[in-house]
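>>> attaching a predicted model along with its sequence, questions to come.
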Amino acid sequence: MQNSSIQLADVIYNPAEQTFEALVTVNRDGVTRTYPCAINAPITMTFEQAAQGLRKQAERRDAKGGGMYSEQVLRAAKQRAGRPRFDPRRWLESLVALPGNRAA
């Protein structure tokens, strides 16, 4: 079973091309892909109709798996094996404890 959701962002009407354009994000099974979509339509088309056309275009592109898109795969962050966390109080105490230093 596939879990998916579709989100539209930055929907605009381009009067020079007479198209509705948007970035459409498809989340499917932990993979997020964003497609640039555009549909030819008159400016009198309702926003709901334009959004439905943009969603369908993104679904078709996602089903084919081709074309231009950006992809984000969610991954859990791995714990780093670096040096311990910096503790300023311990650092200052170690400076005061050095021989030949006098704390004011």
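Noted; the coordinates are in hand.
>>> rest of the way, CA atoms for contacts and neighbours
OK.
>>> what sits against the residue most central in space within the chain?
The centre of the chain sits closest to Gln72, judged by C-alpha atoms, centre = their mean, with a distance of 6.5 Å. Applying C-alpha atoms under 8 Å, 6 or more residues apart in numbering to Gln72 gives the contacts Val31, Thr32, Arg33.
>>> please compare the first structure with the one that follows:
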Amino acid sequence: MQIEKIQFDDIRYNPEIGAFETLVRVHDGGQGYSYPVRVAAPLHAEYGLIARGLSEAARRAHRRGNPMLRLAHAAPTPQTDTTVQASNSLLDRLFGARAA
């Protein structure tokens, strides 16, 4: 497994358990996966410490591959070229190449 990129959603502090939580997206082999992660830290902890803890928690979850916590995102579908259809007016499509 080669993790290409890790992205965080909005990071929230949960005072009930004293931890920062977020949903982390891991991009691996052209596929995207999401994991809910948390790191216990005080509210005034440095952002670098929090980000490192959340990244490590996401890496561990991804390596374990727990299917109950893994949300796999569908691969993006290729877009079709609609510029040719959009350039033809309705009258051109109805009457073809006839001169008006």
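That came through, no problem. Note that the coordinates shown come from a computational prediction; the quantities given were computed from them, not determined experimentally.
>>> what's the counterpart of the residue nearest to the centre of the first structure in the second structure?
With the correspondence set by TM-score structural alignment, Gln72 of the first structure lines up against His73 in the second structure.
>>> tell me how many other residues surround Ile50 of the second structure.
20 (other C-alpha atoms under 10 Å).
>>> so how far is Ala58 of the second structure from the closest residue to it other than its chain neighbours?
Closest residue to Ile50 of the second structure apart from its sequence neighbours, by C-alpha to C-alpha, 6 or more residues apart in numbering: Val39 at 6.9 Å. Plainly put, Val39 of the second structure is 10 Å away from Ala58 of the second structure if you go by C-alpha to C-alpha, to the nearest Å.
>>> so for the two, which residue has more residues nearby?
Ala58 (25 against 21).
>>> quick one: secondary structure of the more buried one?
Secondary structure, DSSP: H, G, I helix; E, B strand; the rest coil: Ala58 of the second structure is helix.
>>> Val39 is in contact with Asn14 of the second structure, correct?
No: using C-alpha atoms under 8 Å, Asn14 of the second structure is not in contact with Val39; the gap is 10.1 Å.
>>> follow-up on the earlier one: OK, contacts around the residue nearest to Ile50 of the second structure?
Residues in contact with Val39 of the second structure (C-alpha under 8 Å, 6+ apart) are Ala19, Phe20, Glu21, Ile50, Gly53, Leu54, Ala57.
>>> fine by me, thanks again.
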